[in-house]
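[1] here are the coordinates; sequence isn't available:
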């Protein structure tokens, strides 16, 4: 069965070479980004129509007939990733993000019931009300948003602008809150298309606030404020307990709940239609040469993020027909960011993009389905895919972490204080084998988390169950390969599983990360942050796998007196890992590359037999960091639209803007310490590992000494993982969670090696005891003693 499982896995890997994976369809796949394919040509008039809460299911269902008609034609379409975190507490946060070209704080005040109090923005005499308060709100924020940057840049380029509606005024306001030209939406539409056409013809750039549909069914509070919400609910329950039962209101009947839900749906449908009618009026009011960009700016506060509607009615007919939209920031067909809009607007007037605004204008990607419903459904599926993956995240992170630590603790406790005796050796052996199997499964889960993408689990009617079944199958296949390894050396099985993980992720990085894009541990565009390359969880798994397989291969070579070759092999694996993780077209992970350099410095020195000193560690680690910096500079030398995170960071360093980025990421990393029980357990493990590594004479347990005897490079490997985990926690905004996810494969690997070392030691001890007993039995005959009586023989057997 194990051989069949391994063969099945190999077959699937070969099959995957011919069939692309990683998305539900063309939408979601890696996109080639070309500056020549920008949706707006310099000098072309542009009208941006902003909505709030509009989703692609509104288009596919026909609730937004104008947008459905555009999708049926040659409009470029995509789902846009919207502000999250504190920037999403109010829909105003989306308009502020356009103004600053980056995320911005929108409120820090709550009502008595725990809901965020959103600013009520109005415009009077060309001035946005409450603007100074919004600007002051950014001073104490980690975002440090520069409100009015878009408006000032347009003004500096000599481009006049027209804002219609309060949200549009926020987006185009200058740093002092003033607006070039402003009209209320109702006034612009009072006289039909004529008044609107006249208003939109005055300036090359116009922005319209088409309306907000998020108010229907909005939940109070944001997801990160679950604690506050729980407190509010507890207070409500306490108040209810003091209420006279006679005064309590009866719970609504199912019929009443259904009627209320139908009323909410009808209200929202009416709001969607009203927004869609504004889009129709704009299209009717402007000439065909004007590019119309419809973009959603906000999620419904308090709900899970979703990709908003983005559609472009091109001012010039696209000869390639209907296509998805993309950008250099996402490199994903059908996925853009709201933060790509400011650079798109500036490109339309030929203005230079400020350094604090990412120069990633919207571009055309690959062809999309011409059928409106099909195209809209594909874009809707991107959000559904991310929601399933986020829902499964706990089963790939928290649960394996707890399971791995519990298994290690149980093995340690039973090994030390368990009720084992000579008569229970068989029970001990069975328990050890079960624990080994569990450790092997937990180690294999990390590889399975990416290999499940080969099964296209999201295509099934029940994607959650399909993901679960695929995970079980892939984990069994990987564990089956690991189980084929001999019991000695103890590193054989860990080497097979981590080696497979390393190879799979290396290939995935080189070919564009299709497995990572659909993995539960991969990046989720709906939730923002990273859109391509290796995300933080992927890096942690990849780094641990690289270290373990390098330590195993080096140990095999060292045992054959080939230390130079061993050091060379470790160096090669480290260089490959760094190139794949850092490469702009591969992993594009700057922080990970900086961490891998000192990580492999430890292992290279240990494999070569050199004594690990701070000076040697510093020299080797610095060389690796300089190599990563060189890759970043080479990436920076490419055109801005082709740069990855590395090149853009180098540009920030040159422009003097990098310090703000570093401070913001440091703030995220520090706040990760408050991440709850998993993070706190991780900190405890890191401290215990530090005691073992840096005070070995006092804190090295017997089980580790026994395992180290079988695998001498184990201690350097553990030190390398510790360096990676600690350094990664400091330099990455993911914080301690970098170390937390590293423990998921690392702890069961160490547990598996320790159990196999214990079994080897037990077998050796048993063999030694048998040899001793045999010598004791033959010695009396050789010395002339009488042969043991049957009673004595029985007593010896009992003993």
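    Great, that's in hand. Please read these numbers as outputs of a predicted model, since none were measured by experiment. Residues are numbered from 1 along each chain as shown.
[2] From here on, just use CA atoms for contacts and neighbour counts.
    Fine.
[3] Strands of the stretch 101-250 of the chain, residue ranges please.
    Here the stretch 101-250 of the chain has its strands, by DSSP state E, counting those that start in this stretch, at 123-124, 127-128, 161-164, 181-183, 205-212.
[4] Show me what the longest one is packed against.
    Packed against strand 205-212, as judged by 3 or more Cα pairs under 8 Å, 6 or more residues apart in numbering; DSSP states H and E, are the following elements: strand 46-52, strand 161-164, helix 166-172, helix 185-189, helix 254-285.
[5] Put this next to the first one:
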């Protein structure tokens, strides 16, 4: 049956109907998109404004000192302390791409959400260059930041806010740098009073320290600006922050609105910084994503903030009204919080002051012990000398563990004024290390003799040292952070996990612990491989896991060391082919461990990644080369800018060359049978595990020097950790007898 053909009029009517339906559907879709966009704009415009009141060189200790003085600014300082009691007080790490952050550096860093710099290094101290307080023009600031090596994108905050339809205004030349972009200048206003009269929305940045010089004047200007903002706009979310630490590098004050929360919650009444993992401590780079989240609902809209390295906190939608306190009334909880923050800032500065003396103590103790032993053992010494060497080597081997445990003693408060430490703190830290080290040596000697295993001293000390440093890193570094050996909030290289110094100590102690326990275990290659797999695998997990130690360089270093150590313990006598296979296995182990850890970190959200994840992501987009260049520059920069550091480097090189020459000479004399140390092999043979440990230590020193930005200093610290333990193992004979 044939289908009836439609006439042209019917086909035309059908097409018209379909067209009307299609246009109706398109109209509905466009209306929905328009409504969604309008709702988004209305939502952005309807959010309570964020007003950042910035100052410079103001700490909690300094603020408390002014509040307790008889100056005219005492009342204003008291009002800021009251604001801290009713808000969320924090310490702010303002470290920029320069070691000391000038106001222009700080404002540019705030607007970039990553460490930037507006002035080239040392510009403030160069004759004819602008002073630190001078704000450079936007073009010069952006050019200086591009060469910082941190891959910062100045103006990322302003760009993201503009895309979201949120206005941003700056008051002050330095504050305007935070909103400066490559595409144009920032929107500025002449005065805060005029801006408040117009009812600003979105973001307002105010440099309250512009035109003032003394700390008292800065406090007064900041307090008056806060009062003016709250009087004109009670719903405004006011953020108070000191953005620069050029006068004395260290944590600065920060007051966030009441009700601010962190993904990591609170600890002891203080907000835990998401980027620092520390209670009451955030970074200046955290403010950009925090402001974006407060004004747009997302800390990372689009790709404008892809270079932001900070982590967002959650500001309240509308802060509660400020409670009116009676004159002289104080909040005990708020006072305790401020006191704890002031103590934390003091500890950070004291740690920065004490790091070099503490490291020198470990190195000097180890070096003096080695030199004394080399002289005393040249020819058969008296029994009393051997006993003294045994005791000294045991005490020196306990010092790296004592340096970590010294954090339980508040040595940083010795001789302090406000939040400025004195050299008395460094002396107190060294005294604490020596006291704890001596106590540990006595306890270890008593414990090993009580169980009838005096030769287990080396394994016990090395095992405890490695375990303590690894567990502390896995738990967030409560002892190592702002401790005697660095990892402080002034340098701000790392806030949690395993530091380079900690790894150098833990890895050296781990190698000796595994080798020494191998000597105490039953014979058989299985025991050797099992010890390396169990202890080494656990150490790799604690050190390298992104949510524990988060130490990429350490994990990549430890993997080949463990492979070589396993081969040395299980099969000490290998031919050339066996050593080649061991070397290839070490390289393969390093690559596998690095790939696995990088993959685990890349699987996490972008704002939760550690240094490892960000570096792995940088390898994909090409930005990692800037990081490598910056780290390479950081390796040589101290020796180019400091005569003392260059002198120390030359002295170290001379010492290493001299020791190598002396060792080669003694080794040749030993093989020829004319060495003065030949008597050391009489009676009982030297422990075989010592040779395996030395092989592992040699690989550790070489690899950590090549893979870490502070490799040479790590090598020295590893050697200083291992030398007393090795010497104690060689002197393991009973008191009064010749050593093995």
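    Yep, it's here. Being a predicted model, the structure only gives us computed values, none of them experimental.
[6] In TSV, list the strands of the stretch 101-250 of the first structure along with distance to residue 92 of the first structure and mean neighbour count.
    As requested, the strands of the stretch 101-250 of the first structure are exported to TSV (distance: least, Cα to Cα, whole Å; neighbours: other Cα atoms under 10 Å):
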stretch	distance to residue 92 of the first structure	mean neighbour count
strand 123-124	14	15
strand 127-128	13	20
strand 161-164	15	25
strand 181-183	18	22
strand 205-212	10	25
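[7] Nearest to residue 475 of the first structure among those strands would be which one?
    strand 205-212 (45.5 Å; Cα to Cα).
[8] Taking helix 254-285 as reference, get the angle to that closest one.
    Counting by axes from the mean of the first three to the mean of the last three Cα atoms, to 10 degrees, strand 205-212 of the first structure lies at 160 degrees to helix 254-285.
[9] can you give me the angle strand 205-212 of the first structure makes with strand 46-52?
    20 degrees.
[10] mean deviation of strand 205-212 of the first structure from the second structure?
    Averaged over the aligned pairs, strand 205-212 of the first structure sits 1.8 Å from the second structure after superposition, using mean Cα distance after the TM-score superposition for the first structure.
[11] The helix or strand harbouring residue 684 of the first structure: what's the following helix or strand?
    In this assignment (DSSP states H and E), residue 684 of the first structure forms part of helix 677-694. The helix or strand immediately downstream of helix 677-694 of the first structure is helix 696-699, counting by DSSP H and E.
[12] circling back to that earlier point, which residues touch the helix holding residue 684 of the first structure?
    With contacts defined as Cα atoms under 8 Å, 6 or more residues apart in numbering, helix 677-694 of the first structure is touched by 398, 401-402, 672-673, 699-700, 715, 719, 722, 726, 736-737, 739-740, 743.
[13] Stretch 456-463 of the second structure now?
    With contact meaning Cα under 8 Å, 6+ apart, stretch 456-463 of the second structure is reached by 394, 397-398, 444-445, 448, 509-510, 512-514, 516-517, 725, 728-729.
[14] Of those residues - the most surrounded one?
    Counting neighbours by other Cα atoms under 10 Å, residue 397 leads those with 31 neighbours.
[15] and the residue opposite that residue in the first structure once aligned, what does it touch?
    In the first structure, the residue paired with residue 397 of the second structure is residue 443, using TM-score structural alignment. Applying Cα under 8 Å, 6+ apart, we find residue 443 of the first structure in contact with 494, 497, 498, 744, 745, 746, 748, 749.
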